[in-house]
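In: Generate coordinates for the sequence data below:
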Amino acid sequence: MDIQKHKPVEDDAWHALKQFTAARIALGRTGHAVPLKELLKFKLAHAHARDAVYARLHVKELTQELQQFNLPVYSLHSKVKDRNEYLLHPDIGRQLNDASVQLLQSRSASFDIVVVLADGLSATAINHHAVPLLQQLIPLLQEAKFSIAITTAQQARVAVGDTIGSLMNAKLSLVLIGERPGLSAADSMGAYLTYNPTVGLTDESRNCISNIRPEGIDYAKAATKIHYLISSSFRLQYSGVTLKDDEQDFLAE
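Out: Okay, the predicted model is just below:
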């Protein structure tokens, strides 16, 4: 009986470029198929992405960790009742539930900046990266004499920061949110800042820094860029597409 010989993996012509990216390139071939090792890696990455989408925000643990900053911390929730509703109805995730609205209306203080930790599409990202980023960022903001409050927001979308900022009379909202997981990163965190947050604003009113994680934009670099954008936003009194990233000029001053 003829036994087919094992076919070795044939390297892709782009194999040398793999060192520069986590993207799924140059997987190689075994005959007409993707190598088994790469197929299993794909299935694992897909499983991590699904897990991230359905992960829960660790509110209790985050709240305890946030105490190190000696800042007001509020735990909030959108109008979303469960994860399926969150995924099917994005508009509901942009609105706070009644209890959260009442909580914010009951307080009297106002702040320059409200930082919102929102689960988004990857609570894993916030659970892992939000506090380490804030450890770099908050000292920079405090040195600049900004008053700051922090909230967590479960089942939330980016625009929930407009509602929170408006209710807290904040001059600027900074939303740290879990980004849509991909097959090379299930824990990527984004930062969205909005000057004069008001219900009804759209994305052109915001500035975004994406892919915050050790393998992407690291905490120190992200904190420096966020600090720059916030400082510029307060100086110019606007954010969004008209706020340009001239960070090198800022650092040279």
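In: hey, let's count contacts and neighbours off CA atoms from now on
Out: Will do.
In: wait, what's in contact with Thr163?
Out: Contacts here follow Cα atoms under 8 Å, 6 or more residues apart in numbering; on that basis Thr163 touches Gln95, Leu96, Pro197, Thr198, Val199.
In: Ignore what I typed, I meant Ser122.
Out: Contact criterion Cα under 8 Å, 6+ apart gives 52-55, 177-181, 186-189 as the residues in contact with Ser122.
In: which one is it nearest to, not counting chain neighbours?
Out: Taking Cα to Cα, 6 or more residues apart in numbering as the measure, Ser122 lies nearest to Gly178, with 4.2 Å between them; neighbours along the chain are not counted.
In: For the chain, which segments are assigned as helices?
Out: Under the criterion DSSP state H, the chain contains helices at 36-54, 59-66, 83-88, 98-105, 123-143, 160-167, 219-236, 247-252.
In: Same list, these, but as a markdown table with distance to Ile150 please.
Out: Compiled in a markdown table, the helices of the chain are given as follows (distance: least, Cα to Cα, whole Å):
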| stretch | distance to Ile150 |
| --- | --- |
| helix 36-54 | 23 |
| helix 59-66 | 8 |
| helix 83-88 | 23 |
| helix 98-105 | 12 |
| helix 123-143 | 10 |
| helix 160-167 | 10 |
| helix 219-236 | 16 |
| helix 247-252 | 25 |
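In: just these: most buried one?
Out: The densest packing among the helices of the chain, expressed as mean neighbour count by mean count of other Cα atoms under 10 Å, is seen in helix 160-167 with a mean of 25.
In: let's see this one next to it:
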Amino acid sequence: MDKYLLQTTGEYVKESASWAWLKYFTDARIALGRTGCSLLTKDYLDFSMAHAKAKDAIQTPFDREGLSLRLQELGLESLCVESAAHDRTTFLARPDLGRHLDEASQARLTEMNYPGTDILIVIGDGLSSKAVHKQAIPLIRQFLPYLKELKLHIGPIVLASQCRVALGDDIAERMHCKLVVMMIGERPGLSSPDSLGVYITYQPYWGRLESERNCISNIRPEGLSYERAAFKLAWLIDAAFYQQVTGTQLKDLSEDPAQHQRISPINHADFI
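Out: I've put the predicted structure just below:
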């Protein structure tokens, strides 16, 4: 059965009912209208706006001071480090430099002589500081009760600028931490410029392979909720310490209640 939709251009466009139904469940650009061989003006403008938001997400400066103040409200200390990519242009052109600390940060962490802890959380701007600004604190707020339940201790939250995922290994190795959680802005999509990714690495050290991490992605209200992401993160951490491994050898079974050992979702209603 077909129906006709009134576009903002004033045109009526025939659309399959099955496509219209599917559009309620995805932000993907499906069932776009057309006039001749071209997109409708509204669809073209929507695409242009999404592209602009993605570019803004990449170029927005990392507000570490604001994050530090919000972490203080949660009773968490923080410290700042920088990668070897000292500006945004270099960061985008040289991913390798974003995986290493600069010399000043190396010296600062060495001078700290931090004794180590169970878990180190690193918050990095990555490719979308907007994602970090919006999603990191709500996620940490949901995660802290699980951390208390697991009786695991965290060190100061490290705020890393011009940061790639592997920078967490460099930081955690110098701070002698058993497991690192990297919260980082994901590459902006044209429907998700503010998506947060989380990477978990057991026994981190410089040179860890990407296959030796677990990843939780698309954390945002329109994607994976803070509640689900926090439990998934806690479950993976608990399993990582039990199995002493992360990555391809650690399978995410957090959605299976039979696999819930020391912890279970705090609010079961969020998982129904």
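In: care to give me the TM-score?
Out: After superposition, the two chains reach a TM-score (TM-score structural alignment, normalised by the length of structure 1) of 0.94; 248 aligned residues with a Cα RMSD of 1.5 Å.
In: now the contacts of Thr163 of structure 1 in a markdown table, with neighbour count?
Out: Formatted as a markdown table, these follow (neighbours: other Cα atoms under 10 Å):
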| residue | neighbour count |
| --- | --- |
| Gln95 | 24 |
| Leu96 | 23 |
| Pro197 | 27 |
| Thr198 | 22 |
| Val199 | 17 |
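In: Just give me the neighbour total for the residue nearest to Ser122 of structure 1.
Out: Neighbour count for Gly178 of structure 1, taken as other Cα atoms under 10 Å: 33.
In: which one in structure 2 is aligned with it?
Out: Gly178 of structure 1 maps onto Gly185 in structure 2, with residues paired by TM-score structural alignment.
In: Equivalent analysis for Arg83 of structure 1, please.
Out: For Arg83 of structure 1, the aligned position in structure 2 is Arg88, judged by TM-score structural alignment.
In: and if you look at Asn97 of structure 1?
Out: Residue correspondence, TM-score structural alignment: Asn97 of structure 1 in this structure matches Asp102 in structure 2.
In: Over to Pro72 of structure 1?
Out: Pro72 of structure 1 maps onto Glu77 in structure 2, with residues paired by TM-score structural alignment.
In: where's its match relative to Arg108 of structure 2, distance?
Out: As judged by Cα to Cα, to the nearest Å, Glu77 of structure 2 and Arg108 of structure 2 stand 16 Å apart.
In: Likewise for Ser211 of structure 2?
Out: 29 Å.
In: hang on, the earlier thing: quick one: closest of the helices of structure 1 to Phe111 of structure 1.
Out: Ranking the helices of structure 1 by their distance to Phe111 of structure 1 (criterion: Cα to Cα) puts helix 160-167 first, at 9.0 Å.
In: in stretch 195-213 of structure 2, what's buried?
Out: By neighbour count, and taking 16 or more other Cα atoms under 10 Å as the criterion, the buried residues in stretch 195-213 of structure 2 are 195-206, 212-213.
In: now the end-to-end length of stretch 191-211 of structure 2.
Out: Taking Cα to Cα as the criterion, the two ends of stretch 191-211 of structure 2 lie 27 Å apart.
In: Using CSV, lay out the contacts of Ser122 of structure 1 together with distance to Lys171 of structure 1.
Out: Converted to CSV, these look like this (distance: Cα to Cα, whole Å):
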residue, distance to Lys171 of structure 1
Ala52, 32
Val53, 31
Tyr54, 32
Ala55, 31
Ile177, 19
Gly178, 23
Glu179, 24
Arg180, 28
Pro181, 31
Ala186, 32
Asp187, 29
Ser188, 27
Met189, 23
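In: Find the pair from those residues with maximum spatial separation.
Out: Tyr54 and Met189 (15.5 Å).
In: Kindly indicate which of the buried residues of stretch 195-213 of structure 2 lies nearest Glu65 of structure 2.
Out: Once Cα to Cα is applied, the member of these that ends up nearest Glu65 of structure 2 is Leu196, at 19.0 Å.
In: what sits against the alignment partner in structure 1 of that closest one?
Out: The alignment partner of Leu196 of structure 2 in structure 1, by TM-score structural alignment, is Met189. Contact partners of Met189 of structure 1, counting by Cα under 8 Å, 6+ apart, are 122, 125-126, 129-130, 176-179, 210-213.
In: Apply 7 Å and report the result again.
Out: When contacts are counted by Cα atoms under 7 Å, 6 or more residues apart in numbering, Met189 of structure 1 is found next to Ala125, Ile126, Leu176, Ile177, Gly178, Glu179, Ser210, Asn211, Ile212, Arg213.
In: which residues does the fifth one contact?
Out: For Gly178 of structure 1, the set of contacting residues under the criterion of Cα under 7 Å, 6+ apart consists of Ala118, Asp119, Gly120, Leu121, Ser122, Ala123, Ala125, Ile126, Asp187, Ser188, Met189, Gly190.
In: Show me which of these is closest to Gly161 of structure 1.
Out: Taking Cα to Cα as the measure, Gly161 of structure 1 lies nearest Ala118 of those, at 8.9 Å.
In: Go ahead and confirm that closest one touches Ala153.
Out: Yes: counting by Cα atoms under 7 Å, a contact exists between Ala118 of structure 1 and Ala153, whose distance comes to 4.8 Å.
In: Have a look at the two and say which one is more surrounded.
Out: More crowded of Ala118 of structure 1 and Ala153, by other Cα under 10 Å: Ala118, with 31 against 27.
In: what about that one, distance to Leu76 of structure 1?
Out: 9 Å.
In: Identify the contacts common to those two.
Out: Overlap between the contact sets of Ala118 of structure 1 and Leu76, as judged by Cα under 7 Å, 6+ apart, is given by Thr152, Ala153, Gln154.
In: out of those, which one sits closest to Ile164 of structure 1?
Out: Nearest to Ile164 of structure 1 among the shared contacts of Ala118 and Leu76 of structure 1: Ala153, at 9.5 Å, using Cα to Cα.
In: Counterpart of that closest one over in structure 2?
Out: Aligned partner of Ala153 of structure 1 by TM-score structural alignment: Ala160.
In: just Gln237 of structure 1 next, same as before
Out: Using TM-score structural alignment, the partner of Gln237 of structure 1 in structure 2 is Gln244.
In: Contacts only, for its match.
Out: Counted by Cα under 7 Å, 6+ apart, Gln244 of structure 2 has contacts Tyr202.
In: how close does it get to Met175 of structure 2?
Out: With distances defined as Cα to Cα, the gap from Gln244 of structure 2 to Met175 of structure 2 amounts to 19 Å.
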